[in-house]
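Visitor: sharing a model that was predicted from the sequence below.
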Amino acid sequence: MKSTLYQGKKMLAQLLSGCIVGFSLSCQNEDPPPPFSLEERYFSDSTGLYLPGDLEATLWAESPQFFNPTNMDVDSKGRIWVTEALNYRLFRNDPEKFNHHEKGDRVVILEDTDGDGKADRSKVFVQDEDLTAPLGISVIGDQVIVSSGPSIIIYTDENGDDIPDKKEVFLTGFGGLDHDHGLHAVVAGPDGKYYFNAGNAGPHIVTDKSGWTLRSGSLYNGGSPHMKDNRPGMVSDDGKVWVGGIALRINPDGTGMKVLGHNFRNSYELALDSYGNMWQNDNDDDGNKGVRVSWLMEGGNMGYFNPDGSRRWQADRRPGQSTVKAHWHQDDPGVIPMGDSTGAGSPTGVAFYESDLLGKKYRGTLLAGEAGRNVILAYQPEPMGAGFRLKRHNLISSLSDEEVEAAQSRTTGEDKTKWFRPSDVVVGTDGAIYVADWYDGMVGGHRMIDSTGYGRIYRITPKGKPLPKPKIDLSTTEGQIAALLNPAVNVRNAGFALLAGKGPAAVEAVKKILTDENPYHRARAIWLLATMGPEGITAVERQLKADNSHLRITAFRALRQAKSDFLPHARQLSSDPSAAVRREVALALRDLPQNQVEDIVITLASQYEGGDRYYVEALGLAMEGKEETIFPVLQQKLGGDPLSWKPGYADLIWRLHPSQAIESLKERALSLELSAAERQQSVAALGFIPDQRAVDAMQEIAASEVLGINERALWWLRYRRNNEWNAFSMQIPEMQATISPEIQKEMLAWKATLESSSAPKSEKVKAAKAMAADRIGGIMLLALAEKKVLSEEIMAEISSAIFQNPEQATRVLAEDYFTRLNKPASLSVPDIVALEGDPAKGKLVYQGKCATCHRIGNEGRNIGPDLSMIGAKLDQQGLLDAIIHPSAGVAFGYEMWMVTLKDETVAAGFLQADGPIVVLEGMQNEAYNIPSEAIAFRKRFGRSIMPEPAELNMDEADVAHLTAYLEGLNSEGS
């Protein structure tokens, strides 16, 4: 057997190193070798995965049955459908070196026909030039729904022969063409509607089939067909401003699109449980250790940008605020709690496990893929007030717990934690968990290292217990109910749709499910009964009194969708003992007139005692647009003397921050009878009121002698001057008046000489060289080069001097315009890999070459991404690629911008805010606050300001040592 296995290994390795016939791949004999040993990585006798002792993992499928799996789904036959991303970012990943499909990416069907626990059949369902690195797939009935920015495409297989008979662009206009932060998978909800999300690579300007238009913009562009139209603060047809990454619901016919949450960075996928709860993960700005797994509250703002998308989190960071809290604006009213902060990583697919087939203890488990940390995270969400507590543990990982601990202190040796890159996780019709593994040392990030496009799918089952694939007969009521109760989420929709179509005739059969021991099954019946006529509605109304609060919530959600007049049910539940039930009532009141809901709102608010951020945010959404008119009622019934406000009421006023509360908030801020935390809360609430009276109150507080509070008020004044309070009058002690960079008069004089048509060449050369030697003058030269006002002769004269400019960014960006003579040769990757790196020496390299821009622990500067946990994300090959080719994938927020003002001055830096005041952070951490109307021209550079190693006088040994040091960084500064 060993000999046969070896021969199989050898044959497949040969296939992968050359041309693979029949798979439309572009191959070259000189492709670089894979960054791992094929025999060791992919052909060991075991999977090499660690998981609980009552479970086991087996290899279910692997390349060349498919390549680079991004997403999976399961059909009613138990087959796995996979989207491939072999053509991922080919404009950046050289197609001459990477295998790719000339005719577009593919959707592949995998099947285990003989029931031995391995896929033995692979077929291509569709290959389409409109599919470029698609990130989502759903098989719902006879429709295959593929998410590939800018469009959601539906392929319909009308006769079941696994060949599309019809192709329809279901929705289009999303940002994220060939981009990680684009469209993600559609999932059928328990209500029969479709749910999906998209990352923040906007703008998203999308019209549904009823004519309703979504407009979501922010600072970030990412391959959108509407990039020229991108701007923060765009208003959708519902009159609301939606920002960044976004979650949506739509009817299967393409009408009724509704926003369910927004302001993510890049949630890779949305999962729904049968109660209707939405679960997702989200990636942080690389290096900030703020990756999260969250419950998404309907309508919630998840806090990546400021509310209109015009500012990054760095521009809003408060004194003493932790990076993670600042990153997600967690201290701002109107932002939903982030959930579980998982640190550094690259989150991927999510699924919710509701079956008992793995064992009852796994029922109710949220599964979250984490490619950066090489693990499938698991949670069993616990109710916590109006929200959930998420306690994390590793369900599936590439190392044992002991080895993980050892790896975190590892300084030498091969890092096997990078050998498991889960891109998606789904639940099969058999109750098994299927995990897609797309190995690549870059974990996305717009780059690839593995030129072969390799991938695997693992199957997770109870140890020693077979899980047979069920046969689902959709032609009978019994078979339709079996489908409804199936573990696979989109298979359930087939049963739902067919039973809903029978209406009252199937009510009795569905009502029997209400006695099922599994509450998730009962929840599915509740959603279905709400669509089946008066008898079904009556059965659902009875569930409003169910002992299980989750089922009461489900019943209310279902009735809210089924009945136009659901307010009697809202009143019935407004005094429910469960804060979560009352939260759901509050969310349902958003957008309804105050005269219809005022009594319910007061009832809900009167039960809030404080300390539950989910509850107060739900109340805030219930009162959105009514803050000023409802405040007098709240004050009369719940308020009273400002110094005697109860904690719950103080929280509520902080959340609503109506202008009528300004005097009360000022009184609380200045009162020594209150705690420091209560005074700080009042100051913060004032800071969110766009009113001259709030500015005046803040100035009074800043001028007071209440220590701590006066300093914080001064900070708010200085901060708000550059955004929401810019149009108001204020006088701030010791406020710097300048809003543009200090420009030396001689630089402007030299600039005038260069632009003069009469100045002699010798004077122009003198002027150019003087500017090239100056930090500010160098940026001005780049602006002149961009405007093409410099002659070829002057450009040639500058070329020798501009690359000696004292500003590193200027030296690097100058290559966009000037020819660099005697540029150092690039380092040899094979030579670096052949060297044994010394982490101790690598730390010295970091301190001497990298700490001027990058922080590790408490050392270094915050100009480039934080590297404290880079070793938990990138392996040696990924680190080498990032070091040697820094411009191959510039992280969002680290693009350099150059702004020319109408007074001819120039500023350069990282864009932090883009509104009435444009905020740039310069290379010396200086802030440039520039009125937008003062800007004549702006440019975003595509090149990273990080120099290549040779330009920093680093040789192969330096990079080998540095890489060894960075590989060992798995925790804060370790």
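Guide: Good, I have the coordinates.
Visitor: C-alpha only now, for contacts and for neighbours.
Guide: Will do.
Visitor: residue 41 is in contact with residue 13, correct?
Guide: No: contact criterion C-alpha atoms under 8 Å: residue 13 and residue 41 do not qualify, at 11.3 Å.
Visitor: helices or strands up against the helix or strand residue 214 falls within?
Guide: Using DSSP states H and E, residue 214 falls within strand 213-217. The contact analysis (3 or more C-alpha pairs under 8 Å, 6 or more residues apart in numbering; DSSP states H and E) places strand 213-217 against strand 204-207, strand 242-243.
Visitor: deepest-packed of the ones you listed, please.
Guide: Mean neighbour count, computed with mean count of other C-alpha atoms under 10 Å, is highest for strand 242-243 among those, reaching a mean of 30.
Visitor: next structured bit after that strand?
Guide: Once strand 242-243 ends, the next helix or strand along the chain (criterion: DSSP H and E) is strand 245-250.
Visitor: what's the following helix or strand after that next one?
Guide: Next element after strand 245-250 (DSSP H and E): strand 258-264.
Visitor: okay, pairing it with this:
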Amino acid sequence: MKAFGAKALPAVSEILRDKNPYIAARGVWLLPYLGDEGVARAKALLKDANPSQRRLAFQALRRAGNDVISIAAELATDVDVAVRRDVSTSLHAVPADKAVPILVTLAQRLDTSDKNSLAAFGIGSAGKETAVWPAIKSAMVKSGPESWSPEVERIAWVLHPADAVAELAARSTSAKLSQEQRALAVETLSFVETKEAALAMINLAVDGSPVKSEATRWALMRMTGFWSAFDIRTELKNAGVYDAAKIVVSPIVVPEAPKPTYTVQDVLAKTGDATRGAQLVQRCTMCHQVSGNGPAYGPELRTFAARQGRDAVIVAMVEPSASIALGYEGSTITLKKDAGMIDGRLLSANDPMVIISTGGVTQLVPKDRVAGKAEKMTRSLMMSAEQLALSAQDVADIAEWLVNYK
């Protein structure tokens, strides 16, 4: 039918009316090849009430080689997130002078909680970051880096432009931002492949920095990666951040839980007291963040409770090894010369190895002090409720507070 051009329009029109949407879609793919009328009918579908039809028409016109820049500019304000994602990716090979205005429009409507939308925006901006970032700031930032909206900070994370190093460093140490926001700024900085970024990260890893742990971890990870050309190992040593010869390693072992004296069902049968739970939950801040307090060692409890619910919270506290949260699996590093073991979350298997243990204690372990590879633990790093001297009623109270905490 494609070879017949405009003569095939009547037959393709029949395909478009097919009740099977997948067969009808074949007709849409053919329209841009069927002369001016076919192109016009494809463009008419860009205003269809069904977003799937709008996406299909846009993709069909692109595939047929039509100039879709003006169409992309129009669809950049589409109410459907999937349509806007397609517009984003379509800009990948479009020159900056034509793509940037459309990308700014997309950025102003970007759902940064949708990882696919973020990825699509990154694809569309690839190779044009140095032009996109200033335009984003001009349109979406009214003052300094501390004023960035959640959307802007996520866009910066996707673009990680080299000329944002100073701004990212400022956000990393700002007392006006949450620890989560500062950590995101550090992570964003770690993606910038310049010596300026590497030196900024080292400055963030010194004693007294509110992001010392995060910055040290990223600096060590990048030390043997794309910052290796900048002699980061020497810079870290000179800054007093990491000198293998001076590292003191301490064994930390998570004790196995004793046989429980009460069960999950015992706790579920009790009525929780949220007021008591608000006080008792402070014991959990040794390893979890609660209301901004505590280390980022275990899952953030408010988010965990909101997603998993009361029953899951209780199971996690009474029987930690029954279900281990993804990303929080434990590892054991065995030290040479019978120096003991370290249980924790392995953050980096490079040299030095980086491991975070109970209480949020982060250690740098030179590989020449490790006997073999880190081994995966078969039990949870989390101590049980009874190990924390919590009764069944205490657990019920904490769970009640967590699931109702706003």
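Guide: Ah, there it is. Everything numeric in this text was worked out from a predicted model, so none of it was measured.
Visitor: and the TM-score between them?
Guide: The TM-score (TM-score structural alignment, normalised by the length of structure 2) is 0.60; 349 aligned residues with a C-alpha RMSD of 5.5 Å.
Visitor: rewinding a little: matching residues in structure 2 for the strand holding residue 214 of structure 1?
Guide: Aligned using TM-score structural alignment, strand 213-217 of structure 1 spans no residues in structure 2.
Visitor: which residues of the stretch 1-150 of structure 2 fall in helices?
Guide: Along the stretch 1-150 of structure 2, the segments classed as helices by DSSP state H, counting those that start in this stretch run 9-16, 21-30, 35-44, 51-63, 69-75, 81-90, 96-107, 115-125, 129-140, 150-159.
Visitor: make sure residue 735 of structure 1 is actually in contact with residue 721.
Guide: No: between residue 735 of structure 1 and residue 721 there is no contact under C-alpha under 8 Å: 10.2 Å.
Visitor: about what we covered before: closest one to residue 775 of structure 1 among the helices and strands packed on strand 213-217 of structure 1?
Guide: Closest approach to residue 775 of structure 1 among those is made by strand 242-243 (36.3 Å; C-alpha to C-alpha).
Visitor: tell me what that closest one is packed against?
Guide: strand 213-217, strand 258-264.
Visitor: residue contacts, residue 188 of structure 2?
Guide: 156-158, 160, 168 (C-alpha atoms under 8 Å, 6 or more residues apart in numbering).
Visitor: determine which two of the residues you listed are furthest apart.
Guide: It's 158 and 168 that sit farthest apart of those, by C-alpha to C-alpha, at 13.1 Å.
Visitor: between the two, which has more neighbouring residues?
Guide: Neighbours per residue (other C-alpha atoms under 10 Å) separate residue 158 of structure 2 from residue 168, with residue 168 holding more: 28 against 20.
Visitor: surely that one touches residue 187?
Guide: No: counting by C-alpha under 8 Å, residue 168 of structure 2 does not reach residue 187; the two are 9.4 Å apart.
Visitor: neighbours of residue 526 of structure 1, how many?
Guide: Using other C-alpha under 10 Å, residue 526 of structure 1 has 33 other residues around it.
Visitor: what sits closest to it if chain neighbours are left out?
Guide: Spatial nearest neighbour of residue 526 of structure 1, chain neighbours left out: residue 540 (5.8 Å); criterion: C-alpha to C-alpha, 6 or more residues apart in numbering.
Visitor: tell me what the helix or strand harbouring residue 216 of structure 2 is packed against?
Guide: Assessed by DSSP H and E, residue 216 of structure 2 sits inside helix 212-223. Using 3+ C-alpha pairs under 8 Å, 6+ apart, the elements in contact with helix 212-223 of structure 2 are helix 179-190, helix 195-204, helix 232-238, strand 341-348.
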